[in-house]
Structures are given as structure tokens and as C-alpha cells.
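Enquirer: Quick one: sequence plus predicted model below, questions after.
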Amino acid sequence: MALCKIFPFAFILVSCSCYLISGQRFDYPTANLSTTWINSVSAPHSIDYTDGSRIRAILLRGTFGPRYACGFYCNGNCESYLFAIFIVQTNSASQITSPAIGFPQVVWSANRNNPVKINSTLQLTAEGDLVLRDADGTLAWSTNTAGKSVAGLSLTDEGNLALFDSKNATVWQSFDHPTDALVPGQKLVSGMKLTASVSRTNWTAGGLFALSAIDNGLVAFVESNPPQKYFEASVGGSNTSGGSNYVKYLNGSLTLFTHSADTTELILISITPASSAQYMKLESNGHLKVYEWTSRGWREVDDLLTGFRGECNYPTVCGRYGICTMGQCSCPTSSSSRTYFRPIDVRRPNLGCSEVTKLTCQNRKKHSLLEVEDVDYFAFKADISDTDLNTCKRACLEKCSCKAAFFRSGLNSSRTRGDCYLPTEIFSIMNNEKDKTRYDSVAFINVQV
């Protein structure tokens, strides 16, 4: 005979037999209609971690090892919580363990921009809607599935939270609403995207970076106006007419699945094969990193978007207007004694540079172009092709919204002809490593005299 505990869980009384039955499940991966969970300090399946995070699990799938769970999550002072899916460490009885190294890894959240407080509630209503309300009853988030024949809620082995009907068909699933992370088995249908958080500590979905599935691959970009692309992995010849292509996170790759007559699977990015639980996350700095569980905790195993140009190709590595040279940041300087840019913080050059005199359109006659030799821009695309240097410069001065003119020409071509890019917003600039790029480049930054 084994001793059992009786836990009150919100409005539900969970009981267990006092006899262990062979094959008995200890996890709790599903829930029925008319179930309510309260984010209370006394709720079961709660654990505090040494990194300052706290969880209160309401569903958990599997036993013994890193497993998916969902519930209330906080990180920091725990005045506010997310309803999230996270990976936690469990023992053979599905108890959450390892508070000192097995920190919960959030792979999806419902209310990034609308966190809730202690005593908030999550309810699977009798009508089939999954509703998150704050402690004062204010609606924070909902699946809006009332009246759609929902029969229950389930957290799958792949970490997908799904509402299902009486025939076990999916009515709503978290995989259709990605946030900033992907787990193995998850896919991004063309048009879906990951959106980075503002920072490591501010998980609001207001960050600059996004990773989007397109018909023939993946593209990462800064969400400026217009967007500026800093990475692309794509293939030619794929069928783009149906709009149903998708990128899937497989063990060892991000793979494009198409409906082309020639091929159906095309590897876009190779990933270190998983030997344990693994997931990837679009970080607030634009990096797409892969993390894996080890005996020493979670560790980074891949940084997927860092190409041959290294850290300097990331749009905010040196802030706005900062020039990145071998990972070091500096501000554009003039050959004269005039200073047009200064560091935002001299002790933290990676924060970027500010204009000494703000560029405005009120006095266009005082616009001038600051020439910066041998620099390049991550999002270069030809606004004017096969042109000359002076035409490129003149086009920027004639356009008030132009922040700089970037000119690329063939290596040692005397810049007689080349391509011209006229961005309306400037992020980090990079040193042009000609031995890698095999072209000459120069920038003319629009400044106010």
C-alpha cells in the first residue's frame, strides 16, 4: 500500500487510489470542459527556481526527463504571469524537479502583451472556450472557440496545446499561433512568423526582429518601415502558387516542404541533431539560437543565422549608425573637425550613435553627405541599378526620407558604375571585408549641418 495525497486544485478535487496500479499514469495531460484553474500561491504542481522563475503547471505530458507542461509562469519579481507552455524536468512520477538547473524553458505564451497577476484564472468553459482572466476578472486572452464543438483540452507529446472535438479532431492549437520559439515537429506555414521579445527581461512582443516563412524558404528581418532583411534561406523552383508550402523543424534541420512536382523536401538550414530535448528561439537581438538539455542544464548548441560575415551582419549589433568592425563598435567620423555623431554611452559603444544635430526636412539646404569609406549595410538592395556615384548621392539629397546612400561597385573598378541603396532608416553599419564580399563599397550618410 502507498500513501496518497489529496490536492485541491482550484475548483477541482483531484483524488487518487491508495493502491498503485501497474501502468498507472502520473502525468496530467488533458482536461475536460467546465474546468477552472486559479493562479494561487497554494496551487499544486508549483515550483520556485533558483533563477527567480516560478511555475504553476496545469497540464503535463510524460514522465522522467525533460517534458512539456503548460500553466502560469513568471520570471523575476512574479508580480505578473504568462499562461505559457514550457519544458521542465520531471521524475518517474511526473513530479517537477531540478529547481537549481532545470529552469523552465518557455516555448509558447498566450498573453505576452497582457500578463496577469496572482489569483488570475484560466477556464475551459462548458461552451468550449479557453479563457484567461486577470484577478479582477478582466479578459486577458481567449481562443474564441465557444460553440465550435470542443470536447476537451490536451497537451501533446510535441508540446502542442490543442482543443479537440468528440472525434479527436483539432479545433484550435498553439502551433498555429507561434510566438518567438519553435519545437521539433512544429512548422511555420508560409506567412507565419516568429516575433522576438523586446529584451531578455521584457517579453512583450514588441521587439524589432521577426523570422517569417515564405513560399520558398525563410527570411529574417527588422520590422522597420519598410522591413529590412538581414537573412534569407530559400530555394528556387518551388511551387509558390498554392501558398501551402511550410518550413518544419526536424531533428537536424529546418526543412522546406513544397508541392513542387520535382521535390517535396528541401533542407534550408542544418541543425545539430538532438540527443535530448531541444528547441529554438528568436532572441531579442535577432539571433536564432538552438538550446538543448544536458546533464549540466540547458546550453546553446547552434546560432543559426550567423553567416560568413559574423556578428557584424546583425542589424543592431552596434545600435543605430554604429559601425561594426570585427565585433567592435564606433561612430562615423568626418575628415574635418566637425562632429556629426557621438556615442549614446561612451562606456557602452554597442548602444549606437546619436546625431549631434537632428536631421530634419525643414531646412533641406543644410543637408550634407558624410562620406564613410569601405563600409556596407546588411539590408543592401539596389534602389538604382547600374548607375554612377554622383547620381546615387544626388538621389539621396533630393529625397528627404533618405538617411544614407550606399554604393557598391566591382572590386577595383574605380566606382564608375555600380548599385545604389537609399534606406529610410539606419541601423548598424558594417566594415566591408573585401576579401569576403569581393566588391568595393562606400556610404554617404545624410547629416544636418
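Expert: Nice, thanks for sending it over.
Enquirer: from here on, contacts and neighbour counts on C-alpha atoms
Expert: Will do.
Enquirer: Buried ones in stretch 290-304, by neighbour count?
Expert: For stretch 290-304, the neighbour count (16 or more other C-alpha atoms under 10 Å) marks 290-293, 298, 301-304 as buried.
Enquirer: Name the residues that touch stretch 152-172?
Expert: 29-33, 59-62, 68-70, 85, 124, 128, 143, 145, 148-151, 173-175, 183-186 (C-alpha atoms under 8 Å, 6 or more residues apart in numbering).
Enquirer: and the end-to-end length of that stretch?
Expert: Terminal residues of stretch 152-172 are spaced 11 Å apart (C-alpha to C-alpha, to the nearest Å).
Enquirer: what do you get for stretch 170-184?
Expert: Stretch 170-184: ends 19 Å apart by C-alpha to C-alpha.
Enquirer: What residues of that stretch count as buried?
Expert: Buried residues in stretch 170-184, counted by 16+ other C-alpha under 10 Å: 171-175, 178-184.
Enquirer: Among those, name the ones in helices.
Expert: Within the buried residues of stretch 170-184, no residue falls in helices by DSSP state H.
Enquirer: Which one of the residues you listed is nearest to residue 369?
Expert: Nearest to residue 369 among the buried residues of stretch 170-184 is residue 180, at 38.7 Å by C-alpha to C-alpha.
Enquirer: this is the other structure I want to compare:
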Amino acid sequence: MATTLHPVDRNYNFTLIKGLYLLPPQGEQLWSSGIRDGALVNGGLMDDNGNFMVLGSNSTLWESFKFPVDTILPTQILDKGMVVSAKQSETSFSIGRYILVFQCDGNLVSTTINLLSDHLNEPYYSTGTAAGVSSSPGVQFVFNESGYFLVSRENGEIYLLTQRITASAKDFYFRATIGFDGVFAHYLHPKSASNDSDAKWTSVWFVPDNIYSASLVSASSGVCGFSSICSLGGGGRPTFACPKGYTLINLNDEYSDCKPNSTLSCGDEPSGVPVEDLYDFEELINVDWPLADYALLEPFTENQCRNSCLHDCMCSVAIFRLGDKCWKKKLPLSNGRVDPGLNGGKALLKVRKDPYIPCQGNKNKREL
């Protein structure tokens, strides 16, 4: 339900009056189900599938399955335009950057959204079920009671996302969640377990296989925050890190943007001080920030690449690879990643040296 915009504490109450309302101990309502005025509410019901329904005299006035947050359950259906939104972090239930949306063209995609706006970036996962020359468009995304994900097409055909489910719905609970890191995963939990170690949710399927290699966006930071570096962790999940010389903007959020520890801009260097005394390079192998280039220099040697970036006040990193190519980049850096496919390519990250202290002469020198 839409309460991810306003996470609440345990003192709040759900009340069923002329609809479903979330009320604080004192003050005005925080959220309501938005049932039309004049509708007669007879009661509420949670069915065996986990769908909470507000019931009228002869119809369902509202149901939670139509308003998913970050998780869907078996028998739940996404119609065109419906969205599943990740939370902000493992501990914060505010809306995050990742969404799963069943688009109006019949395609199911995972993508990032530029928060405080409705702009969707290029998807990093897609079922490819939009209308095509030889295919019928999708009409619904279904999580069926057997634990399979499928897109039903307009012509009655189905597109299966999960090819084989070995666990039985008789013995396991199923759920699917888009994580705060953007990975959409299918989990199962035994209905009965002999010990505590077995009584846990286990991921059995996820997409995409490698989220940061699948994502390349032109108007956002990418999977990681600005100027950070993504690498692949367990279960297809990205891990995030700031490069040396950079720190998190929000120290309480390890997935936030990174900022340089010292200023890298034109006009801030002490006059008369050689840039060689002010800056050095941190060398990173198989690291890149695609789409942050503002200049490509070729043919260039590595030394020419270093010197060009060193003497260019706009250059924050230079990428040298393919033997003679030098890409210069400026802040903020986007789409950061570790990529073994770069075959030893070097990222030359310009960092400030320790504070420059000019020589003041020997004050202990005796005057003759």
C-alpha cells in the first residue's frame, strides 16, 4: 500500500470506516484506500492468498493485490500500468530507485526511476513481450499459484519467465520481491521446518543475471550512485564502493552517491604550483564509467593520456585501453562498474595529494 511514502511506527492504526484508513494516535489520517464517496462498506477480508479486500454489499471495493509495494504473491496479477517499487535500503521502507512495471505496450521491464519525477531510465531487464511483427502483445503479468511467472498474450499464448519450479506450493510458501538493489527475485519458504536454519526465505530465481552489466543509462547514475563502482556479489546482487579519494555523500546509506574528498575544479589551484605537486593518479584495472566521456584522444600513449588529464582542470578520470585510446571524463561519473571484459583497461583516477606546503626557508639559519 502507498504508505512507503510515509513509513510509520507501531502506534498507528488501520481503521475500517467508509474504506480503509491509516490513522496516527492523534492528528489527521496519513493514508486511505480512496474508496469513492457513498460506497457502502460491509467489512474486510484477508483471503488465503494474502489479498486483503474491503467488501461492499455485492462487490469488492478495494484490494491490496491491486496496489503492490515491493512484493507480489501467488495468484497476484499485474495489469498494464501497474508498478512494483523497491524500498530505499534494507532498513528504510521509503520508495527506492528501482521499479518493476508492466508497461502499456505489454512489456514487463525493470528499470530505475529518477526520484521526485516520473522519468524512467533505460530498462535493465525486459521480457520483450511488446507487440512485434510476429508476436502478440502481453496483456497481464501473472504470478500463478504453482509459483510460475508468465506474461499472457493478447492471442492467448503465454511467455514463461520461469521455466521450471521444483518446489511444490503444497510444501512451500512463495513470494517475489524487487530488492532495494534492483534485483527481482523469487523466494520460497518451507511451510514446516525441522530446525531454525531451514525456516528461512531462499532465493531460487532472479533477474537479471548481472544487473550492472545489463544497465547503461544516459540520464542518471546507473545502478550504483554517482562516482561509485559496482561489482557483482552473490545471487546476482551488486555491491557498491567509493573509489580511493572519494567518500559517501550520505554516510548512513552505503548505496548513496560518492563525492571527492577534495575539490577537483578549475581555478582552485594555488598559483605558481606545478600540477604535478598537487595531483596524482589512482590506477584501477578493469574499471570504467561509461557515458561520462567528454573527449576521446587517439592515438595516445598511456603517458600522454595521464599528462592530458593531469593538465586539464575538468578531467577527473582518464580511461586508457585498446592500446592507444584515451577517454577523458568529468564529474559526476555514472554507470560505474568492474568489467573483466575491459581486458586490463586502466582507469586513471585523479586524486589530490596531501596539502601542498610551500617551502618557507630555514628559520633556524643564522644571520652573519
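Expert: The structure has been received and is ready for your questions. As the structure is a prediction and not an experimental result, all values here were calculated from the model.
Enquirer: Can you go through the contacts of stretch 152-172 of the first structure and name the buried ones?
Expert: 29-31, 33, 59-62, 68-70, 85, 124, 128, 143, 145, 149-151, 173-175, 183-184, 186.
Enquirer: Just the ones of these in helices?
Expert: Among these, no member lies in helices (by DSSP H).
Enquirer: Give me the contacts around the helix or strand residue 107 of the first structure falls within.
Expert: Assigned by DSSP states H and E, residue 107 of the first structure belongs to strand 105-109. By C-alpha under 8 Å, 6+ apart, the surrounding residues in contact with strand 105-109 of the first structure are 82-88, 174, 178-183, 279, 281.
Enquirer: Just list the residues touching the aligned residue in the second structure for residue 298 of the first structure, thanks.
Expert: Mapped onto the second structure by TM-score structural alignment, residue 298 of the first structure lines up with residue 200. Contacts for residue 200 of the second structure (C-alpha under 8 Å, 6+ apart) come out as 189-190.
Enquirer: what ranges do the strands span in the stretch 151-300 of the second structure?
Expert: With strands called from DSSP state E, counting those that start in this stretch, the stretch 151-300 of the second structure shows them at 158-160, 172-178, 184-190, 202-207, 229-232, 238-241, 246-248, 258-260, 279-285, 287-288, 293-297.
Enquirer: Identify whichever of those strands lies nearest to residue 304 of the second structure.
Expert: So among the strands of the stretch 151-300 of the second structure, strand 293-297 is nearest, using C-alpha to C-alpha, at 9.4 Å.
Enquirer: From the contact counts, what lies against the following helix or strand past the closest one?
Expert: Helices and strands here follow DSSP H and E; after strand 293-297 of the second structure, the next one along the chain is helix 302-310. With contacts taken as 3 or more C-alpha pairs under 8 Å, 6 or more residues apart in numbering; DSSP states H and E, helix 302-310 of the second structure sits against strand 317-321, strand 325-329, strand 346-352.
Enquirer: Which of the ones you listed sits closest to residue 140 of the second structure?
Expert: Per C-alpha to C-alpha, nearest to residue 140 of the second structure of these: strand 325-329, 42.7 Å.
Enquirer: So what touches that closest one?
Expert: 292-302, 305, 309, 314-320.
Enquirer: on that earlier part again, among the helices and strands packed on helix 302-310 of the second structure, pick out the one with the most neighbours on average.
Expert: Among those, ranked by average contacts under mean count of other C-alpha atoms under 10 Å, first place goes to strand 317-321 (a mean of 26).
Enquirer: re earlier: where's the match of residue 298 of the first structure relative to residue 167 of the second structure, distance?
Expert: 15 Å.
Enquirer: same check, this time on residue 333 of the second structure
Expert: 43 Å.
Enquirer: Please apply the same query to residue 290 of the second structure.
Expert: Counting by C-alpha to C-alpha - residue 290 of the second structure and residue 167 of the second structure are separated by 41 Å.
Enquirer: repeat for residue 341 of the second structure
Expert: 36 Å.
Enquirer: So between these two, which is more surrounded?
Expert: residue 167 (16 against 9; other C-alpha atoms under 10 Å).
Enquirer: how about the buried residues of stretch 170-184 of the first structure in JSON lines, adding distance to residue 349 of the first structure?
Expert: What follows is these, written out as JSON lines (distance: C-alpha to C-alpha, whole Å):
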{"residue": "171", "distance to residue 349 of the first structure": "50"}
{"residue": "172", "distance to residue 349 of the first structure": "46"}
{"residue": "173", "distance to residue 349 of the first structure": "43"}
{"residue": "174", "distance to residue 349 of the first structure": "40"}
{"residue": "175", "distance to residue 349 of the first structure": "39"}
{"residue": "178", "distance to residue 349 of the first structure": "34"}
{"residue": "179", "distance to residue 349 of the first structure": "30"}
{"residue": "180", "distance to residue 349 of the first structure": "27"}
{"residue": "181", "distance to residue 349 of the first structure": "29"}
{"residue": "182", "distance to residue 349 of the first structure": "32"}
{"residue": "183", "distance to residue 349 of the first structure": "35"}
{"residue": "184", "distance to residue 349 of the first structure": "37"}
